[in-house]
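**Q** no sequence for this one, just the structure:
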């Protein structure tokens, strides 16, 4: 597998899929910390990371900025069109792209990438078309699991883990 880019949906993939509003009307999302480190590892391994989501959210803007995403498209009306723009921008072939989505609005993109992924909580139609279905649910480490799968298949996982072991040793922990 020669994946060079991981593209994610947000609600139901990076989060549990709940849309929560505070009493002041502010939207609240919870992201899994292990997914965050997984995305950092993906970047260290040379993968581009991207988000294409139909919703617009300040929390998503903050999270993708913190994790230095290469491409962020919020408010997407046509995920397939946005995927094609991303592939053109980074000169990627379909077989070099993994996409993780959980619901019917991700269906079109699944047919345009080399490695479609669904979290465990994906709808049946999406899971049936996925090349890989995580054991974890969205918002509960599914992104990390998908990244580990990709990096292990590319024989990069062990060296990344070793770099963390060495870093911890140097810090005296």
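**A** Received it, and whenever you're ready, just let me know what you need. Please read these numbers as outputs of a predicted model, since none were measured by experiment.

**Q** okay, CA-based contacts and neighbour counts for the rest of this
**A** OK.

**Q** pull the longest helix from the protein.
**A** helix 157-170 (DSSP state H).

**Q** how about residues contacting that one?
**A** Contacts to helix 157-170, defined as CA atoms under 8 Å, 6 or more residues apart in numbering, come from residues 41, 44, 45, 148, 151, 152.

**Q** any idea how far the third one is from residue 91?
**A** To tie it back to what came earlier, the one meant is residue 45. As judged by CA to CA, to the nearest Å, residue 45 and residue 91 stand 18 Å apart.

**Q** which one of the two is surrounded by more residues?
**A** Applying other CA atoms under 10 Å to residue 45 and residue 91 shows that residue 45 carries more neighbours, namely 16 against 11.

**Q** any idea how far the more buried one lies from residue 6?
**A** From residue 45 over to residue 6 (counting by CA to CA), the distance is 12 Å.

**Q** related to what we said a few turns ago, buried set for the longest helix of the chain?
**A** For helix 157-170, the neighbour count (16 or more other CA atoms under 10 Å) marks residue 157 as buried.

**Q** same check on stretch 77-88?
**A** 79, 80, 82, 83, 84, 86, 87.

**Q** wait, is the fourth one part of a strand?
**A** No. Residue 83 is assigned helix when assessed by DSSP: H, G, I helix; E, B strand; the rest coil, not a strand.

**Q** residues contacting the closest residue in space to residue 96 that isn't next to it in sequence?
**A** Excluding the flanking residues, the one nearest residue 96 by CA to CA, 6 or more residues apart in numbering is residue 3, at 4.2 Å. Residue 3 sits next to 47, 95, 96, 97, 98, 115, 150 when contact means CA under 8 Å, 6+ apart.

**Q** comparison target, given below:
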């Protein structure tokens, strides 16, 4: 799962913002199309509930989450809203500018950012992030740029692995287990989400 466990734990302790790609990370990368109105085709994506719990827990402990993706999808926007994400940048194949904007908005430094991606378009952000992560199904060049490569593939709980690693590294695991034992799950904090769409965003 990790290249250097102690070093990665030190990186994860600093994380206050977890950003990620969508296709191949939050999903398995497959896209489904069904007929909509008239000649319109509607795109569907599949998200894993394991990732949802992990992201909800990060939200609970004050770690902001968000997506930067090359495609625009109503499903992505709805998923981001339901998980209380702070940012949803869609249609951006070049992802450094969204990162710059988010850092300016939050006042955070790159060392406070975890990023997870699976393809070449993610590499520039991975190289900037303080904690760079990739799912097991990522391109080899992406894995080489990552500090942590998960055992699971995108859309199959890979994001959850990163969430759990951050929670453990920051000393929150005992509280998480208390939630489990008492069946008390705090309500998700749904602050206003910042949604940015780049025109013509039909890329990855």
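**A** Arrived safely, thanks for sending. All values reported here derive from a predicted model rather than from experimental measurement.

**Q** redo the contacts of residue 3 of the first structure as a markdown table? Include distance to residue 121 of the first structure and neighbour count.
**A** Shown next, in a markdown table, are the contacts of residue 3 of the first structure (distance: CA to CA, whole Å; neighbours: other CA atoms under 10 Å):
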| residue | distance to residue 121 of the first structure | neighbour count |
| --- | --- | --- |
| 47 | 25 | 20 |
| 95 | 25 | 15 |
| 96 | 25 | 18 |
| 97 | 22 | 24 |
| 98 | 18 | 26 |
| 115 | 18 | 22 |
| 150 | 20 | 21 |
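
**Q** for the strand ranked longest in the second structure, packing partners?
**A** Ordering each strand of the second structure by length in residues (DSSP state E) puts strand 64-69 first. Using 3 or more CA pairs under 8 Å, 6 or more residues apart in numbering; DSSP states H and E, the elements in contact with strand 64-69 of the second structure are strand 17-20, helix 49-60, strand 87-90.

**Q** quick one: those as TSV, columns for mean neighbour count and distance to residue 9 of the second structure too.
**A** What follows is those, written out as TSV (neighbours: other CA atoms under 10 Å; distance: least, CA to CA, whole Å):
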stretch	mean neighbour count	distance to residue 9 of the second structure
strand 17-20	25	15
helix 49-60	20	16
strand 87-90	25	25
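
**Q** save the ones you listed as CSV, and put in distance to residue 10 of the second structure too.
**A** Shown next, in CSV, are those (distance: least, CA to CA, whole Å):
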stretch, distance to residue 10 of the second structure
strand 17-20, 15
helix 49-60, 17
strand 87-90, 25
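
**Q** save the contacts of residue 3 of the first structure as JSON lines, and put in distance to residue 142 of the first structure and secondary structure too.
**A** As requested, these are exported to JSON lines (distance: CA to CA, whole Å; DSSP: H, G, I helix; E, B strand; the rest coil):
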{"residue": "47", "distance to residue 142 of the first structure": "17", "secondary structure": "coil"}
{"residue": "95", "distance to residue 142 of the first structure": "21", "secondary structure": "helix"}
{"residue": "96", "distance to residue 142 of the first structure": "20", "secondary structure": "helix"}
{"residue": "97", "distance to residue 142 of the first structure": "17", "secondary structure": "strand"}
{"residue": "98", "distance to residue 142 of the first structure": "14", "secondary structure": "strand"}
{"residue": "115", "distance to residue 142 of the first structure": "15", "secondary structure": "strand"}
{"residue": "150", "distance to residue 142 of the first structure": "12", "secondary structure": "helix"}
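
**Q** alignment lookup: residue 83 of the first structure to the second structure.
**A** Using TM-score structural alignment, the equivalent of residue 83 of the first structure in the second structure is residue 99.

**Q** residues contacting the closest residue to residue 102 of the second structure other than its chain neighbours?
**A** Using CA to CA, 6+ apart and skipping the chain neighbours, the partner closest in space to residue 102 of the second structure is residue 87 (7.9 Å). Residue 87 of the second structure sits next to 65, 66, 67, 80, 102, 193, 194, 195 when contact means CA under 8 Å, 6+ apart.

**Q** shouldn't residue 31 of the second structure be in contact with residue 47?
**A** No. Using CA atoms under 8 Å, residue 31 of the second structure makes no contact with residue 47, being 11.4 Å away.

**Q** so the two - more neighbours on which side?
**A** residue 47 (20 against 11).

**Q** ok, the closest residue to the more buried one other than its chain neighbours - how many residues close by?
**A** Spatial nearest neighbour of residue 47 of the second structure, chain neighbours left out: residue 27 (5.3 Å); criterion: CA to CA, 6+ apart. Counted with other CA under 10 Å, residues neighbouring residue 27 of the second structure total 23.
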